[in-house]
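J.: generate a structure from the sequence data that follows.
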Amino acid sequence: MKTKVLQQILRDASLDAEGNVLLKKTLDDIEEILIDTRNCIPDERYLAVGHHMAEVIKRAQRGEVLAKIDQDTEDQIEGSYKEKSRNILTSLKSLGDTTTSSSEIILLAIHLQCASNGF
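T.: Purely as a prediction, here's the structure:
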């Protein structure tokens, strides 16, 4: 990920020091997954994923859980992206169980699938 994009995400996120470390590690993990599937990820996609992950961390720190996502939406996401999402979010387990809720998994999987398909 370009340094400029990462700096913008970290600046916009307004996380504490621990949150910044977790966000950076998570974004590195996501980039590694996306590089395997597509060589050129637009900065806008990285910004979207980065801001999303910052919100995941903030929700976890506050103990908030997202509402359940509609099954029809969930069914449209490929299983491999759900699994990749689950693996990434498991790395945030230190923040609590909220990071591994089905809704968090699906929302991140949507980002991963869109990026892999060039959107």
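
J.: only C-alpha atoms from now on, for both contacts and neighbour counts.
T.: Noted.

J.: how long is stretch 62-71 from one end to the other?
T.: Terminal residues of stretch 62-71 are spaced 26 Å apart (CA to CA, to the nearest Å).

J.: who are the packing partners of the one helix or strand residue 34 maps to?
T.: For residue 34, the element it lies in under DSSP states H and E is helix 17-37. Helices and strands touching helix 17-37, by 3 or more CA pairs under 8 Å, 6 or more residues apart in numbering; DSSP states H and E, are helix 3-13, helix 43-62, helix 79-90, helix 102-116.

J.: one more, for comparison:
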Amino acid sequence: MQHPLVTHFFDEPTNTFSYIVQDPDSSACAIIDSVLDFDYAAGRTDVRSADKIIEYVQSNDLSVEWVLETHVHADHLSAAPYLHERLGGKTGIGEKIAVVQEVFGKAFNAGTDFARDGSQFDHL
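T.: Take a look at the predicted model:
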């Protein structure tokens, strides 16, 4: 049995890694813990880091099966929705996301329009 192929992408501003994990016997892959760039001074997001992942996926003819979050990120914003929209695949996170959404939904007064059940993801 071969080991999965793992490619990392380092985001210096947040000191975090994102990963593409590929099945060595096919083009199937998963993207893990993607970064959405955020300029604190300007209060704007950018997709430069996510576009590097997209470029890698497309240039290697990979098929994204999953866009995964291993945890809720306090160190960076997630590019998962952007990558899911551009590359497809299912989104996933741990089922305790509902607890986090409930706590932060109240703390930030998100109102009743913000679902607090993890339904933004395809699989918990």
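
J.: what would you report as the TM-score here?
T.: The TM-score (TM-score structural alignment, normalised by the length of the first structure) is 0.30; 64 aligned residues with a CA RMSD of 4.8 Å.

J.: circling back: tell me the buried residues in the helix holding residue 34 of the first structure?
T.: Going by neighbour count (16 or more other CA atoms under 10 Å), the buried part of helix 17-37 of the first structure is 19, 20, 22, 23, 24, 26, 27, 30, 31, 33, 34, 37.

J.: that helix to helix 79-90, inter-axis angle?
T.: Angle of helix 17-37 of the first structure versus helix 79-90, following axes from the mean of the first three to the mean of the last three CA atoms, to 10 degrees, is 160 degrees.

J.: so what's residue 46 of the second structure up against?
T.: 36, 37, 38, 39 (CA atoms under 8 Å, 6 or more residues apart in numbering).

J.: surely the last one meets residue 45?
T.: What that stands for is residue 39 of the second structure. Yes: using CA atoms under 8 Å, residue 39 of the second structure makes contact with residue 45 at a distance of 6.2 Å.

J.: the two: who's more crowded?
T.: Neighbour count, other CA atoms under 10 Å: between residue 39 of the second structure and residue 45, residue 45 has more, with 13 against 10.

J.: leaving out chain neighbours, which residue sits closest to that one?
T.: Nearest residue to residue 45 of the second structure in three dimensions, chain neighbours excluded: residue 38, at 4.4 Å (CA to CA, 6 or more residues apart in numbering).

J.: helix 3-13 and the helix holding residue 34 of the first structure, what's the angle between them?
T.: Per the same axes, to 10 degrees, the angle that helix 17-37 of the first structure makes with helix 3-13 is 140 degrees.
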